[in-house]
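Peer 1: Fold the following for me, if possible:
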Amino acid sequence: MPTLSPRPTLLRWLLPALAVVGMSAGAGWWLGQRPGIRPAPIDPRRAALTREAEGLRERVRTLRDTTEHRQRLLELLVGLDRKPEAIALLEGWADREPQRWSLRLMLAELRRDQEDRRGAERELRQILHQRPTQIEALQLMSLLLLEQGRGAEAEALVKAASDATVKATGKAGSLEHGMLLAELRQRRGSPAAAEATYKTLMEAFPGDQRPALALAFLRQQRGQLAEALVALDQARERGGPDATNRATLDRLAASWRLKALRQSPPKAGGSSPAAPSARPAGAGSEPPAP
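Peer 2: From the prediction side, this is the model:
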């Protein structure tokens, strides 16, 4: 489901390089940065990655590179924490291949990572100018705007994209846009509006679990366990008996029911033993047998 967490676009490319570079960074590397302390030896694996990056940079500089070369160089530059060079590489690449909006999205992610929110917003607006309903760009733009206290602008942007989808398709719109809009409303402190949006999506997309599941978590976060269980049961029903996540939802429902049981107040006249009355000894009782 759409989320406002940072998008995994870069991670799909960069995890292998990050893992290798992370392994090559010895635990005592930072000691070499302290004055008066002998620098630690250069790790041979990190040095090899650096040499590989330099060779690929030369290919790019002399126009002898391929898409695979640029992708590998990008992985290495980010993994070696040379983010400004990665940004420079992506700038030229995105300009040469403007049809590949994912390149500009990665560029926006890197700029945000470097605290260049204005630059990140500029890249995203270029994408949205050509593709105003692009969900990945809308997600990152929403996150950027929220970080700057511009939540109303983010909500208006996503609402416009959702309305455009409805107009273009003549249907109920995009589930992804609706889910993002509901999350924005929740983040902005309007849980009632978020709940109403999820309910609308449940009616429009009766075969999809995600709106009901999101509604269940929203209610659970608000402490409404009984209502959350109703929505969770609806999500389970929408998945059918063969849903791959059925066992997980069953366990979650059992956990929430147990929590609700623990939180429920004891019923009057229940099975708990009554406390003894504080009557004076012998009052209202039969006299002892002689």
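
Peer 1: When you work out contacts or count neighbours from here on, use the C-alpha atoms and nothing else.
Peer 2: Fine.

Peer 1: Check which helices and strands the host helix or strand of Ala194 sits against.
Peer 2: When elements are assigned from DSSP states H and E, Ala194 belongs to helix 191-204. Secondary structure elements in contact with helix 191-204, counted by 3 or more C-alpha pairs under 8 Å, 6 or more residues apart in numbering; DSSP states H and E, are helix 175-187, helix 210-221.

Peer 1: and it, which residues are buried?
Peer 2: Within helix 191-204, the residues scored as buried using 16 or more other C-alpha atoms under 10 Å are Pro191, Ala193, Ala194, Glu195, Thr197, Tyr198, Lys199, Leu201, Met202, Ala204.

Peer 1: how far off helix 175-187 does it point, in degrees?
Peer 2: 160 degrees (axes from the mean of the first three to the mean of the last three C-alpha atoms, to 10 degrees).

Peer 1: what comes into contact with helix 191-204?
Peer 2: Residues outside helix 191-204 that contact it (C-alpha atoms under 8 Å, 6 or more residues apart in numbering) are 172, 175, 178-179, 181-186, 208, 211-212, 214-215, 218.

Peer 1: circling back to that earlier point, want to try TSV for the helices and strands packed on helix 191-204, with mean neighbour count as columns?
Peer 2: Formatted as TSV, these follow (neighbours: other C-alpha atoms under 10 Å):
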stretch	mean neighbour count
helix 175-187	22
helix 210-221	22
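
Peer 1: mind putting these in TSV, distance to Arg117 included?
Peer 2: Shown next, in TSV, are the helices and strands packed on helix 191-204 (distance: least, C-alpha to C-alpha, whole Å):
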stretch	distance to Arg117
helix 175-187	19
helix 210-221	29
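
Peer 1: For Leu77, which of those is the nearest?
Peer 2: Shortest distance between Leu77 and these, using C-alpha to C-alpha, is found for helix 175-187: 31.9 Å.

Peer 1: Tell me the helices and strands packed up against the closest one.
Peer 2: Under the contact criterion of 3+ C-alpha pairs under 8 Å, 6+ apart, helix 175-187 touches helix 135-147, helix 151-169, helix 191-204.

Peer 1: Which one, of those, ends up nearest to Ala253?
Peer 2: Among these, the nearest to Ala253 by C-alpha to C-alpha is helix 191-204 (19.2 Å).

Peer 1: what angle separates that closest one from helix 210-221?
Peer 2: Going by the same axes, to 10 degrees, helix 191-204 makes 150 degrees with helix 210-221.

Peer 1: To check against the first, give me the structure of this:
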Amino acid sequence: MSDLESLSAEERERVQMRREIIDDLDEEFELSLEDDAGGIGGLGAEERAFRRVYFRELVRLQGELIKLQDWVQATGHRVVVLFEGRDAAGKGGAIKRITQRLNPRTCRVAALPAPNDRERTQWYFQRYVAHLPAAGEIVLFDRSWYNRAGVERVMGFCTDDEYEEFFRSVPEFERMLASSGIQIIKFWFSITDDEQEARFRARMDDPLKQWKLSPMDLESRKRWEAYTLAKEVMLERSSIPEAPWWVVQGVDKKKARLNCISHLLSLVPYQPVSRPEVVLPPRIYHPDYERQPTPESMIVPELY
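Peer 2: Next comes the predicted model:
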């Protein structure tokens, strides 16, 4: 007899629920292992203490994100969140923590590849419009139409005329979205030169992260100052009342995630939404039903 079988039904339910919660917390630890160069054992007392705060706050903020999601669904609100920043600035990690516990049908990520030959002949914003939210949806853009103000400008992928046209058009485009009822939130993740170099070197040495380093990322290291200038121009010329820029200090990844999520929550006027009580229906049994055995050839080998 297993340990669970010796417990009452109520006790078994409590144990199983506790295991589910622990499993979720274990997942959080797994997601954050990438941040610990020396592993868990290499952390000092202060770092371990903050780690406990981080996980506690992350779970609390993710609970608030679920409330926000429920409100967006109930009201038909539409939200677009743009994540911009230098390579390795922590955008992907923040997006991962935001979406981790949300319904992917309500909150989805748009990470568009470089435009193809046909898209290069379209209106610049056209391929992004297809990913905008419908009523009751949240869309997170992992890089956005601001590619033109950043990488395209620095790497010479657009002409001076196209660059200037972008800054003439983008305020009108975003005001048009805002007037149609789409809330636009724009985050720039800021890191230092030294921190980006450290993260790049960590990716070079880690086989699990090497895929994150593209030739374009490596080229960006040589053009740090050009990216800085492009970022300063972008923030100055495209921060408007309807869609202001918000700068996230990203040198400390965990603090950046918490600060980003907390600020995102503060910008959306969500309220708790009452849910109908969920009642589990009774299982229907049929005396003539007999479960058929699964063929051994279909069973996944149990290696663990």
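
Peer 1: And the TM-score between them?
Peer 2: With the length set by TM-score structural alignment, normalised by the length of structure 1, the two chains reach a TM-score of 0.23; 108 aligned residues with a C-alpha RMSD of 6.2 Å.

Peer 1: Going by distance to Leu157 of structure 1, which of the contacts of helix 191-204 of structure 1 wins?
Peer 2: Comparing the contacts of helix 191-204 of structure 1 against Leu157 of structure 1 with C-alpha to C-alpha places Leu181 closest, at 9.4 Å.

Peer 1: need the contact list for the closest one.
Peer 2: So Leu181 of structure 1 contacts Glu155, Val158, Lys159, Ala194, Thr197 (C-alpha under 8 Å, 6+ apart).

Peer 1: Any buried residues in stretch 224-238 of structure 2, and which?
Peer 2: For stretch 224-238 of structure 2, by 16+ other C-alpha under 10 Å, it's Ala226, Tyr227, Ala230, Lys231, Met234, Leu235, Ser238.

Peer 1: just stretch 165-178 of structure 2 next, same as before
Peer 2: Buried residues in stretch 165-178 of structure 2, counted by 16+ other C-alpha under 10 Å: Phe166, Phe167, Val170, Pro171, Glu174, Arg175, Leu177, Ala178.

Peer 1: My read is that the fourth one contacts Glu236, right?
Peer 2: No. With the criterion set as C-alpha atoms under 8 Å, Pro171 of structure 2 and Glu236 do not qualify as a contacting pair; they are 11.8 Å apart.

Peer 1: Could you dump the buried residues of helix 191-204 of structure 1 into TSV with distance to Ala260 of structure 1 added?
Peer 2: Shown next, in TSV, are the buried residues of helix 191-204 of structure 1 (distance: C-alpha to C-alpha, whole Å):
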residue	distance to Ala260 of structure 1
Pro191	21
Ala193	25
Ala194	23
Glu195	21
Thr197	26
Tyr198	23
Lys199	23
Leu201	27
Met202	25
Ala204	30
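
Peer 1: Taking the residues you listed together, which two end up most distant?
Peer 2: Top of the distance list for those (C-alpha to C-alpha): Pro191 and Ala204, 19.9 Å.

Peer 1: picking that back up, right, and out of the buried residues of stretch 165-178 of structure 2, which lies closest to Lys186 of structure 2?
Peer 2: Closest to Lys186 of structure 2, out of all of the buried residues of stretch 165-178 of structure 2 and judged by C-alpha to C-alpha, is Glu174, at 10.9 Å.

Peer 1: could you say what helices and strands whatever helix or strand the closest one lives in packs with?
Peer 2: According to DSSP H and E, Glu174 of structure 2 maps onto helix 160-179. Helices and strands touching helix 160-179 of structure 2, by 3+ C-alpha pairs under 8 Å, 6+ apart, are strand 182-190, helix 224-238.

Peer 1: helices and strands around the longest one, which ones?
Peer 2: It refers to helix 224-238 of structure 2. Applying 3+ C-alpha pairs under 8 Å, 6+ apart, one finds that helix 224-238 of structure 2 contacts helix 151-155, helix 160-179.

Peer 1: Show residues contacting the helix or strand just after that helix.
Peer 2: Sequence-wise, the next helix or strand downstream of helix 224-238 of structure 2 (DSSP H and E) is strand 245-249. Identification of contacts with strand 245-249 of structure 2 by C-alpha under 8 Å, 6+ apart yields 185-191, 235, 238-239, 256, 259-260.

Peer 1: Which positions in the next helix or strand after strand 245-249 of structure 2 come out as buried?
Peer 2: Where DSSP H and E defines the elements, the next helix or strand beyond strand 245-249 of structure 2 is helix 253-267. Buried positions in helix 253-267 of structure 2, judged by neighbour count with 16+ other C-alpha under 10 Å: Lys253, Lys254, Ala256, Arg257, Leu258, Asn259, Cys260, Ile261, Ser262, Leu264, Leu265.

Peer 1: Show me which parts of the helix or strand Leu261 of structure 1 falls within are buried, residue by residue.
Peer 2: Per DSSP H and E: Leu261 of structure 1 is located in helix 246-263. Within helix 246-263 of structure 1, the residues that count as buried by 16+ other C-alpha under 10 Å are Arg246, Leu249, Ala253, Trp256, Arg257, Ala260.

Peer 1: Closest one of the residues you listed to Arg122 of structure 1?
Peer 2: Taking C-alpha to C-alpha as the measure, Leu249 is the one of the buried residues of helix 246-263 of structure 1 closest to Arg122 of structure 1, at 40.8 Å.

Peer 1: my guess is the closest one contacts Arg236, does it?
Peer 2: Yes. The criterion here is C-alpha under 8 Å, and Leu249 of structure 1 meets it with Arg236 at 6.7 Å.

Peer 1: closest one to Arg199 of structure 2 among the helices and strands packed on helix 224-238 of structure 2?
Peer 2: Taking C-alpha to C-alpha, helix 151-155 is the member of these nearest to Arg199 of structure 2, at 19.2 Å.

Peer 1: So for the longest helix seen in structure 2, what gets flagged as buried?
Peer 2: In structure 2, assigned by DSSP state H, the helix with the most residues is helix 45-75. By 16+ other C-alpha under 10 Å, the buried positions in helix 45-75 of structure 2 come out as 51, 54-55, 58-59, 61-62, 64-73.

Peer 1: what's the next helix or strand after that helix packed up against?
Peer 2: From helix 45-75 of structure 2 onward toward the C-terminus, using DSSP H and E, the following helix or strand is strand 78-85. Other helices and strands packing on strand 78-85 of structure 2, by 3+ C-alpha pairs under 8 Å, 6+ apart, are helix 91-99, strand 137-142, strand 182-190.
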